[in-house]
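Peer 1: Got a sequence here, can you build the structure:
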Amino acid sequence: GESGGFVSDSPGNPDKFLESGLFGVPELSCPEGFQEAQDKALQESEQLVQKACSTPPGPETVMIFDQLSDALCRVADLADFVKVAHPDSAFREAAEEACRNVGTVVEKLNTDVELCQSLRRLLADEVVMNSLDPETRRVAELFMFDFEISGIHLDEEKRKKAVNLNVRILDLCNEFLSGAHLPNKIDKHILPEHIRYNFTAEGNYLQVAGLHADCPDDLVREAAYKIFLYPNAEQLRCLEELLASRNSLAQLVGYDTFAHRALQGTMAKNPETVTQFLEKLSDQLSKRTLKDFEMMTKLKMKLNPQNSKLMPWDHTYYSGILRAER
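Peer 2: I've put the predicted structure just below:
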């Protein structure tokens, strides 16, 4: 509904929902609450940074880093979800701003030399490290890994450049994802009159806001597919800048490509492993896929014999019918 009632002790009463706030967080009963939640998180993080830098090496150091991460991420992750999921644009915009501001602070902390030194002192102290349980030791190593891939080893000017690139990447990702959901407009006279009612009218234009993949009318699916997915110059510009920024960041912090940086420390390890996995998966699935396409083709011939060639806008619709029949 309009209230976006994810959590409410009275689902039928928006006022009750607004009192409790999003997810039961009182500050988030209105869009302005995101600023309040953000400011609280940033104040808490400032205190924790000072504490981390002044605490002698020990298990408490890891706890402080964990609290620091939690203070920032619990606001950033929640805002990251609300900025795409909330029906109210004021909530989405406030969440997006909070997400960007907290994300910027995270990137700055990932290149904070003094903060890194406090963790480095812990990792260099063998007596203390040997006294830590395996989970705590692993958490400490993961935090150090975040510093390393963010460019902590660079000089101050390059560290600032890395932060700026990270923030620019956050902005470009958001811009691209938002643009991917925007409807495309077309002069209504281009489409046959009998299918126009499927789309939202706006003067002499029709808005195509999705693929209409479940619509039984072939022509509606075809029109939606071709119009909604029509190349967009602004989206391509955004994507090209995003890829260039990712590449610049990766090379600045010492990686061949952004893929190498993104996969470092993961189960996949490197782009070569991912490529091998995808190729193997593709080989294994090809026979099954052909079988699925044969089934869809037969179904289309049965339901639409005069126009029986399987097209890209048919897959979701006919596979849905097959699943329903099963």
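
Peer 1: only C-alpha atoms for contact and neighbour calcs from this point on.
Peer 2: OK.

Peer 1: in the stretch 201-326 of the chain, which spans are helices?
Peer 2: Secondary structure of the stretch 201-326 of the chain (DSSP state H, counting those that start in this stretch): helices at 218-228, 233-252, 258-263, 271-303, 315-325.

Peer 1: show me the contacts for Arg159.
Peer 2: Thr111, Gly151, Ile152 (CA atoms under 8 Å, 6 or more residues apart in numbering).

Peer 1: Include neighbour count when you put the residues you listed into JSON lines, please.
Peer 2: Shown next, in JSON lines, are these (neighbours: other CA atoms under 10 Å):
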{"residue": "Thr111", "neighbour count": "24"}
{"residue": "Gly151", "neighbour count": "24"}
{"residue": "Ile152", "neighbour count": "22"}
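
Peer 1: this one next, for a side-by-side:
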Amino acid sequence: MKNNFIIAIGLAAAFLQMPAPVSAQSSGASRQNPLLHKSSLPFGAPDFSRIQEADYLPAIEAGIKEQRENISKIVNNKKKPTFQNTILAYEESGNLLDRVSSVFFGLTSAHKTPVIAETEKKVMQQLTDLDNEISFNQQLFERIKYVYDNEYKRLKGEDQRLTEKIYKGFVRSGALLPTEKMERMKQINSRISELQQQWGNLLPAATNNAVVWVDSKEELAGLSEADIAQCKKDAEMRGNKKPYCIVIINTTQQPILASLQNRELRKKVFMASIHRADGTNPEFNTFPIVTELAKLRAEKANIMGYRCYAEYSLENTMAKTPTNVDNFLKQLISEYTPKADAETQAIEQYARKTEGNDFKLQPYDRFYYSAKMKKEMLNISDDEIKPYFNVDSVQKNGVFYAANRVYGLTFKERKDIPTYHPDMKVFEVIDKNGKPIALFYSDFFRRPTKRGGAWMSAFAKQSRQRHQLPIIYNVCNNAKAPEGQPSLITWDEVCTMFHEFGHALHGILSDCQYNTLSGTAVARDFVEMPSQFNESFASIPEIFDHFARHTETGEPMPAELKKRMLESINFQTAYALGENLASTCLDLAWHKIGVDKIPSPYMAGAFEKEQLHNIGLLNMQIPPRYSTTYFNHVWGGGYAAGYYSYLWTEVLAVNVAEFFEKHGALNPAIGQAFRDKILSRGNTMDQMQMFTDFTGMKSPDASGLLKARGL
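Peer 2: Next comes the predicted model:
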């Protein structure tokens, strides 16, 4: 309802609670709680130099109290309901809670200390209770419905769109249900909130626990000295049980497997990844959470009159129905399958040249032999190219440079603005007319208090109504080099930085009246389009040459190495598509079945295998990118029945990139058109119409997707 739940965007999406309203007391007798008053820093940036962890709980509780008071004022207004006294009053009812919770839930994902975790436990039920109170407040809904029924057609532009979104949001939450069903919906919402909080605590703990301890440097043969140093540093950060450790990241496959020569260690790493949360260690079993969440979602959909949760969830997307998504995926699966089989066979045949004819390729071998094969065929390896991808150069000379060339933006580092962690950097974003338009924070390095993945969100969304410029941040999980050494990243991590900054641009360039409609508040199967499109700039020659410079000499990547590297981008790409398809179909499988068909926690693993088998994607060599027990997008984030949107929006992104290429990839006029017609518009109009307005296409064309992936 309203902004109480807004998705934190990225390769690993996260919940960001955004409720709302205004004024309050101090958190102690001796000092004022800085969260209770708008910051005096530029843009109203959160003043992390003054905020203490103990400030969040009283500030959130003050915001909850104020929102209740503001809702009460709307309900008790004796005047006839109007847009101004009902819709706009509701939109603005939660400024304080929006402001505080935006900061707090940034920390729960990126810097969850014990105090933050404890505070989260205390506030989640309070926020859910507030959401239920508002969602099922019949007097409030009657006023909103009156405006929708009597004033909607006379309203214009964003006023009309806001009225529609708020009214339909209440309806989708159950405002038209009979009393007994409303009560059940409240219970379901509360329990879902509890379970997602449990998930948010259990999965990071399981992933942290899944580290693989290593006795000696010799076992790490194949890794670079920098990677070995990182394993040593990771071990030190986790108590030095052994001299080295390998940290497990959020996905099934672990990039380190491409380099490890020790097959037994590769197997340990892979097994640690896939079994991190399936009860292999009884302390870490997310299946009970998964199955209960699936049941509650299915029941919620039934109460609302839908056959399954996927039908309910997809109604407000570009795809509209599960059938449309299924048809889209079936076409991709049929085209992909033979290419995947050929790719697997080629890797196994290559491995047998050195390992013998009876060698059976295992999933933990695939990255290793594929990397060796790529090295031999294209004479390229990550270790050869990583010195050209210094994280600072990628950001300033790549990500920022592309935004300057295309949109006219410049970035000025602001060391005077405090952050919640020393690794963060802050930049003022300046438009081509010299006017500051946003703050941008980057937090690129992994640490034990940060969940896995990469994402974008906002400490404050843009809103002309609130006189608020956007305060946007990107979070990644790159390895940080030892003190005094440059932090080098892989090409995949380069693309991730461009991807997340595409989301950031969607927030930075937003120009909307209302907070609810601004920035990335669009349909799930549109929100990934600007980010996936932004990845295309990474390999444009002018951009690439500007950031891909040797970290020691500053020399650009030699033309011959660059040619081999760019050729290698699409080397054996069936895997990446296959792991995504498998996860996408798993997500849909869990959300297309009724309450009575959802398996018990003990049978959930078998259900996963059965569903993958039924659609032809049960492939030991290409497991899902996220298996059920660690699929954070779906169980912890906002992507339930929506993970398909990464592939769907990739099609949109390919179409947009082709349009840019046709008219000049770095043409500022085309950049301005993209900004005007899409990036600045938020959710102020239908997203398919936005796509058509920019590209001239009536509908997306999927024919270029496999070609763009080199398939």
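
Peer 1: To Val128 of the first structure, which of the helices of the stretch 201-326 of the first structure lies closest?
Peer 2: Among the helices of the stretch 201-326 of the first structure, helix 258-263 comes nearest to Val128 of the first structure, with 29.9 Å by CA to CA.

Peer 1: list the contacts for the aligned partner of Gln138 of the second structure in the first structure?
Peer 2: Aligned by TM-score structural alignment, Gln138 of the second structure pairs with Val113 of the first structure. Contacts for Val113 of the first structure (CA under 8 Å, 6+ apart) come out as Ile152.

Peer 1: Distance check, Val113 of the first structure against Cys53 of the first structure.
Peer 2: 10 Å (CA to CA, to the nearest Å).

Peer 1: Would you check the span in the first structure matched by the top strand by length along the second structure?
Peer 2: Determined from DSSP state E, the single longest strand within the second structure is strand 436-445. Per TM-score structural alignment, strand 436-445 of the second structure has no counterpart in the first structure.

Peer 1: for that strand, packing partners?
Peer 2: Judged by 3 or more CA pairs under 8 Å, 6 or more residues apart in numbering; DSSP states H and E, the packing partners of strand 436-445 of the second structure are strand 425-430, strand 471-478, helix 491-508.

Peer 1: again, 7 Å this time
Peer 2: strand 425-430, strand 471-478 (3 or more CA pairs under 7 Å, 6 or more residues apart in numbering; DSSP states H and E).

Peer 1: Can you tell me which of these is packed in deepest?
Peer 2: Using mean count of other CA atoms under 10 Å, the stretch among these with the largest mean neighbour count is strand 471-478, at a mean of 24.

Peer 1: who's in contact with that one?
Peer 2: Contacts with strand 471-478 of the second structure, where a contact means CA atoms under 7 Å, 6 or more residues apart in numbering, come from 45, 438-446, 452-461, 500-501, 504, 507-508.

Peer 1: Apart from its neighbours in sequence, what residue is nearest Pro34 of the second structure?
Peer 2: Ile51 (6.1 Å; CA to CA, 6 or more residues apart in numbering).

Peer 1: In the longest strand of the second structure, which of the residues would be classed as buried?
Peer 2: Pro436, Ile437, Ala438, Leu439, Phe440, Tyr441, Ser442, Asp443, Phe444, Phe445 (16 or more other CA atoms under 10 Å).

Peer 1: And Gln67 of the first structure, what's its match in the second structure?
Peer 2: Per TM-score structural alignment, Gln67 of the first structure is aligned with Glu92.

Peer 1: Quick check: its match vs Gln84 of the second structure, distance?
Peer 2: From Glu92 of the second structure to Gln84 of the second structure the distance is 10 Å (CA to CA).

Peer 1: Go ahead and confirm the residue nearest to Pro34 of the second structure touches Leu57.
Peer 2: No: if you go by CA atoms under 7 Å, Ile51 of the second structure and Leu57 don't touch, sitting 11.7 Å apart.

Peer 1: more crowded one of these two?
Peer 2: Leu57 (20 against 14; other CA atoms under 10 Å).

Peer 1: can you tell me the helix or strand for that one?
Peer 2: Assessed by DSSP states H and E, Leu57 of the second structure sits inside helix 56-75.

Peer 1: what's the mean deviation for the helix or strand that that helix is followed by versus the first structure?
Peer 2: Using DSSP H and E, the helix or strand that follows helix 56-75 of the second structure in sequence is helix 89-91. Aligned to the first structure and superposed, helix 89-91 of the second structure gives a mean residue distance of 1.9 Å (mean CA distance after the TM-score superposition for the first structure).

Peer 1: what comes into contact with helix 89-91 of the second structure?
Peer 2: Ile71, Ile74.

Peer 1: From Leu16 of the second structure, how far off is the aligned partner of Cys30 of the first structure in the second structure?
Peer 2: Applying TM-score structural alignment, one finds that Cys30 of the first structure aligns to Gln52 in the second structure. Going from Gln52 of the second structure to Leu16 of the second structure by CA to CA gives 20 Å.

Peer 1: Please apply the same query to Ser457 of the second structure.
Peer 2: Distance, Ser457 of the second structure to Leu16 of the second structure, using CA to CA: 8 Å.

Peer 1: Show me which of those two is the more surrounded one.
Peer 2: Applying other CA under 10 Å to Ser457 of the second structure and Leu16 shows that Ser457 carries more neighbours, namely 31 against 27.
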